[in-house]
Each structure stands twice: as structure tokens, then as C-alpha cells.
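Undergrad: I'll drop the sequence and a predicted model, then ask my questions.
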Amino acid sequence: MTSTTILFPAARSAHTSLGRRLALAWREARPVVQLVFLLRFAAGAALGTAAGTHGAVPRPALLAAALGWLATTWAVYLLNGVADVVEDRANGKARPIARGDLPRRPAVSIVWALSAAGLGLAMTVSATQFLLTAAMLGVGWAYSLGPWPLKANLAGFVAAVTALGLLTYLAGWSAAGGGRLTGPVFLFGLMMSLWMGFGGSTKDLADAKGDRLAGRKTLPVLLGDRQARVVMALAASSVGWTFAVLCAIRASGILPAAAVVFAGSAALSVTVLTSLSRGGRSAERRPYRVFMVTQYCAHLTLFGSLWPGSPL
């Protein structure tokens, strides 16, 4: 034990408590989701840079924008954890807030701090970045809270999740200098955001019990398990086909990424329509895991396609 610990035990305890709460808040915000949001932000920046619509961007500004966006998405998903505690407990999710490891009041305080950090960092970059960050926080709040949270019905879920994706790609594009919004930037951002909205709905298969208890009108609650799976397969397939065809016609530079989404949509359809996703909770989450892996692979493929001099 150090002399500092002996002299200031309360300060050390408070520091440890804050560090633990931040760690729990990070786990609540689902690190795998936070990483894919950073990939979306980086994709927007990379596509804007590859299109050559602006000059060189100062690295400190781009770093500040990325850190600010990370704080913002962390705040949005932590707030969602606060709002979803009833559903999470009913569905047996082992998240910190649902388990009681992270009390809701400290979690809300962290949400406020992260939101302020996100807005503050965005303000140092540009007015556009600040407005995009404010919009992201607004959509996140409307998704989880308010008199009619968007998460409570299918249309609201798809609209909100798609908007969160679009805002992230636009934030990356803006942070890298903005300029003219080219076809590849718009097409990749739109189709990957629609993939979020449609493919992301597969998480509801494993959450039907809690969603029904909370009064949420998800596909499995509205249509039943069997018909919901058919709709999910059709929706995911429509994104895969549309993305591939449009890229083949208008944006061959991002066609490899579109091919990954097309393959992922086929894999998701097979998984959601067969016994591969029936049984326990782990099996029911397989379509969602296919959805997430597809996102990661599509973005990594995009970055591999955007070497200097690559046509868009």
C-alpha cells in the first residue's frame, strides 16, 4: 500500500469507482457496435478523400471529430441501455445496467458528460460537424425516450437506425473536408444504413419476450416468429441485390464492398429461414451475428479498395 493510499483513501476509492463505472458504461454501449460506428465514420472520410472533392485535412481536426463522434455514439447507446432495462432483464441479457452493476443515475450522468464532450469536440471542427452531432444525439434520444420512442414500433426503428447510419457517414465525410457529395459516398452510406435498418431488425428474434412485455411492436411481435423471418429475409435480400446492381451500373469502385453485402444478405436469409437460427437464445441471435460480420467485412473491403489512385 502506498503513502498516497494511506493519506487519501477516499480519493482513491472515488477514482476507482469512477473508473469502474466508465468501464461498465463502455460495456453497456456494446464495444463491437461502437467499433463499427467508427468504421462507418472512417468510411465516410475515406470516400470523401478518395473522391478528391476537397484538399488536405488537418489530422488534429479529423482526430477530434472521430473522438467526438465516438463520445456521441457511446452516449446514444448508453442512454438506450438506461431506457431498455425492463426488456433487457426480461430477455435475460447480462448487461451492466440490467444486472444492477451500473446504477441508472450514474449512467445518465455519464450520458450527459459524453454528450457534452461530443458536442464540444465537434464545435472545434466545424459548424456542420456540430449540427451533425446534435442531430445524432437528437435521433438517439427520440429512439430511446420521449412520449413515443421510435424503438417502440417497426417503422420508427428502421427510420431511426437508418438515420443514425446516414449521420455517421456524413459526419466522416464532413470531418474530412466535406465538399461535393459524390455518388459513391451517397450510395455506400445509404445502402449500408439501410442494411443497418433492415438487417439489424434480426436482433428482435431473440428479444420477443421482453419486447412484448414492454409493448414494443417489432416484427416478431406483430407477425409472429415464422412470418417475421420471411420478411427479414426478403428485406435483407433486397438491400443486397439493390446495392450490387446499382454499384455495377453507377459506382464500380465500391462494387467489391457491395458484393460482400450481397453475399452477407444471402447468408442471413439462409440462416434466418432455417433451423440454424432456431432453438435457444444463442441460435436465435445467429442472423444478427451474420448481419454484424457482414458490416465489418464490407467496410474492410471498402478500405482495401480505396488505395491511392483507385477509381470511384
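TA: Right, received. Where do you want to start? Everything numeric in this text was worked out from a predicted model, so none of it was measured.
Undergrad: only C-alpha atoms for contact and neighbour calcs from this point on.
TA: Noted.
Undergrad: which residue packs closest to residue 296, ignoring adjacent ones?
TA: Excluding its sequence neighbours, the residue lying closest to residue 296 (CA to CA, 6 or more residues apart in numbering) is residue 36, at 6.7 Å.
Undergrad: the structure to be compared is supplied as follows:
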Amino acid sequence: MSFVVESIAHELDVFLGVTWRDWSTTLIPGSLFVLSALRELPFTEAIRNYLLLVLWLSLFLYFFNLSNQITGVEEDKINKPDRPIPSGNITMAGAQLRWFIAFSAFVGSAAFEPTLLPAIICWVATTASMVLTPGGGNWFWKNTVSMTTGTWALFQASWRIVAPMTLKMETYIYAVAVWTGLNMQIQDLRDIKGDRAIGRSTLPVVVGDRASRIIMAFVFMPMAVYVLHISGILQLAPVTLGILHIALVYRVLHMGGPRYDHKTYMFFTYIFCAVIALAGNEDIALDPVWRLIDRVVGQGDTKVCA
């Protein structure tokens, strides 16, 4: 019994070591996205669907991260030495076995829910292009293209596990996917040293640290905000999203070192969670800042009228 418990504990430790950095871009936003849809279901069905969602998102993340970390050990030795492979917590053979199991379970999930097949194919193809082709080392393909398709796959499947797809939700998913791809260059600001060492052509490596920040802040981010605007997501919380994006621009432009840049990337993932939560829950999406302003202005008008 103790052996079984220790084995389970070890596998959980490995899973956490492989995935924890990316929960704020997969497990958490995927859960936030479907809250309103879950509220419409009977309690037992909602619990069942949510557990299936968490399982699918875990496989989605585990498969991708193992693929990335198996092929990126040298980079991780520099940028993220605490990960299971470079730290020695698991062997390369052990990582490959876990990858095979995760991949098989992920692809096999289509047998239980055929509507997930397009998202599964999309994510497998995206992952393969990132770890098996030169595109994985190019800033445009790695971030703008792959993270757009990956985000689409993530939320397409998340919604379909819980509820039928609608045209409006499809539009929101496409918008969030493009918004993500435009902003994902931010993640490379923290890893310049490791990326340069292995010859990866990220935007900061190609054009320089400062120039890349200017491009992100004044080209990609305005484009991303415009995508939210034309899709209708920005209108759900214009003041809050506006403030968050301005804060993100400030952090991107401030050259505070790798640790600061990592916190900036994490701040971006929190905005990512907020954006997808608004998209999936527009019936309860209320802009807290806008409501406060409206309340203050309303009180002021009342006093004047009095």
C-alpha cells in the first residue's frame, strides 16, 4: 500500500513540476470560461462535465509540456532548471513514457466525445510544429501562429465539453485566440539569455530587448485590443480592460530584469483569465470600475438635483 501511495504522490509531483507554470493559461482560464454554462446545468451533470473538463485540460497541458520539455532540456537547464528532467526528478526515458501515455489518453478522448476531434487535431499539429520543425524556434510561428491555434483549440474543446457551441461564443473564441497570439511575445522577455544560447529566434533576440518591447507595446498590443473591440469583448468591461492593458504596456516597457519580466508575463496571464472569463460569462460580466464610476456620478447627479 505504501508503495502505491508513494508512486501516486511521485506522479502528482512530476505532473506539478511539468505543468504548474502554465495553469494560469490552461486549467484556470478553461474553468473560468465555462462558469455560466455550468450554472445552467443540473448539479450532477455540471459536476460530471466539470470533472471531464479538468481531466481533458490536464491532458492538453501535460502532453504539450512534456513534448516541449523533452525537446528543450538544454534550454531548461538555463532558464528553468527546477523542471523534472533537468533537475533529475525523472529520467528522459521516464519522461518519454509519460508523454506516450498522456498523448494516447489525449487523442483517445475523441472516442468519448467526437466533437473534440478538431481541437485535438489542431493541438497535436500545433505541438508537432513547435517541437519538430524549425518554426518552433521562430518568434512569429512559435507565438503569433501557434499560440493562436492553441488557444482556439483550448477554448473550443472547453466549451463543447460543457455546452453546445453558439455563433457568438465561436466569435469570442476566435477573438481571444488572436488577442493571445498577438500578445504572447511577452513570454520571451524573461528568457533572452537561454534563447540566445540555444539559437532560438525570439523577437527580443532578433531585434533587441528594447526594440522588441516598443513593438509589443505600440504595435501588437493596440492590434490585440482592437480585436477585442470588434468582437464585442472589450465592451463588456471597457474601463477595467483598458486599465489592465495600460498597466501591461507600462510593465513591458520597463526593463526590470528577468524576474520582473516573469512577473509581467504572469500579469499578462491574469489578464488572459479576465478576458476569457468575460467572454464566457457575459450574462454576469459587469465592469467593477465602470460600475463604481457610474455610482459616483449617479450620486453626484442626485445631489445636484436635490
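TA: Thanks, I have the structure now. Note that the structure is predicted; figures quoted are calculated from it, not measured.
Undergrad: corresponding residue for the residue nearest to residue 296 of the first structure in the second structure?
TA: Here residue 36 of the first structure is matched to residue 25 in the second structure, going by TM-score structural alignment.
Undergrad: can you pull the contacts of that match?
TA: 269, 272-273 (CA atoms under 8 Å, 6 or more residues apart in numbering).
Undergrad: which position in the first structure pairs with residue 105 of the second structure?
TA: Aligned partner of residue 105 of the second structure by TM-score structural alignment: residue 117.
Undergrad: give the contact list for its match.
TA: So residue 117 of the first structure contacts 68, 71-72 (CA under 8 Å, 6+ apart).
Undergrad: would you mind measuring from it to residue 75 of the first structure?
TA: 10 Å (CA to CA, to the nearest Å).
Undergrad: now do residue 277 of the first structure
TA: Taken as CA to CA, the span from residue 277 of the first structure to residue 75 of the first structure is 31 Å.
Undergrad: the two: who's more crowded?
TA: Remark: of residue 277 of the first structure and residue 75, residue 75 carries more neighbours, 29 against 22, as counted by other CA atoms under 10 Å.
Undergrad: aligned to the more buried one, what sits in the second structure?
TA: Match for residue 75 of the first structure (TM-score structural alignment): residue 63.
Undergrad: wait, a helix at its match?
TA: Yes. Assessed by DSSP: H, G, I helix; E, B strand; the rest coil, residue 63 of the second structure belongs to a helix.
Undergrad: that one against residue 106, yeah?
TA: Yes. Residue 63 of the second structure lies in contact with residue 106 (CA atoms under 8 Å); the separation is 7.5 Å.
Undergrad: which ones among the contacts of residue 117 of the first structure lie within helices?
TA: Residues of the contacts of residue 117 of the first structure located in helices (DSSP state H): 68, 71-72.
Undergrad: distance to residue 91 of the first structure and neighbour count for those residues - can I get that in a markdown table?
TA: A markdown table is the format used below for these (distance: CA to CA, whole Å; neighbours: other CA atoms under 10 Å):
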| residue | distance to residue 91 of the first structure | neighbour count |
| --- | --- | --- |
| 68 | 32 | 27 |
| 71 | 27 | 22 |
| 72 | 27 | 27 |
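Undergrad: buried residues in the helix or strand encompassing residue 275 of the second structure?
TA: Here residue 275 of the second structure, judged by DSSP states H and E, is contained in helix 258-280. Neighbour counts over helix 258-280 of the second structure (16 or more other CA atoms under 10 Å) mark 258, 260-262, 264-280 as buried.
Undergrad: how many neighbours does whichever residue in the second structure pairs up with residue 16 of the first structure have?
TA: Aligned by TM-score structural alignment, residue 16 of the first structure pairs with residue 6 of the second structure. Applying other CA under 10 Å, we find 11 other residues in the vicinity of residue 6 of the second structure.
Undergrad: and residue 6 of the second structure, how far is that from residue 49 of the second structure?
TA: Noted for residue 6 of the second structure: a distance of 29 Å to residue 49 of the second structure, by CA to CA.
Undergrad: could you identify the helix or strand that succeeds the helix holding residue 275 of the second structure?
TA: helix 288-305.
Undergrad: just list what that following helix packs against, helices and strands only.
TA: If contacts are counted by 3 or more CA pairs under 8 Å, 6 or more residues apart in numbering; DSSP states H and E, helix 288-305 of the second structure sits against helix 238-253.
Undergrad: and the helix it packs on, how far from the chain's centre?
TA: Chain-centre distance of helix 238-253 of the second structure: 18 Å, with CA atoms, centre = their mean, to the nearest Å.
Undergrad: same check, this time on stretch 32-41 of the second structure
TA: 19 Å.
Undergrad: show me what the helix holding residue 275 of the second structure is packed against.
TA: Using 3+ CA pairs under 8 Å, 6+ apart, helix 258-280 of the second structure is in contact with helix 27-33, helix 35-39, helix 167-183, helix 238-253.
Undergrad: please repeat the previous calculation with a cut-off of 6 Å.
TA: helix 27-33 (3 or more CA pairs under 6 Å, 6 or more residues apart in numbering; DSSP states H and E).
Undergrad: identify all contacting residues around the helix it packs on.
TA: 57, 273, 276-277, 280 (CA atoms under 6 Å, 6 or more residues apart in numbering).
Undergrad: average gap between it and the first structure?
TA: Here helix 27-33 of the second structure, set against the first structure after superposition, deviates by a mean of 4.4 Å using mean CA distance after the TM-score superposition for the first structure.
Undergrad: coming back round to it: element containing the match of residue 16 of the first structure?
TA: Applying DSSP H and E, one finds residue 6 of the second structure within helix 2-19.
Undergrad: which parts of stretch 109-128 of the second structure are buried?
TA: Neighbour-count burial for stretch 109-128 of the second structure, with 16+ other CA under 10 Å as criterion, is recorded at 109-110, 116-117, 119-120, 122-124, 126-128.
Undergrad: out of those, which comes closest to residue 182 of the second structure?
TA: residue 126 (16.4 Å; CA to CA).
Undergrad: tell me the counterpart of that closest one in the first structure.
TA: So, by TM-score structural alignment, residue 126 of the second structure is matched to residue 139.
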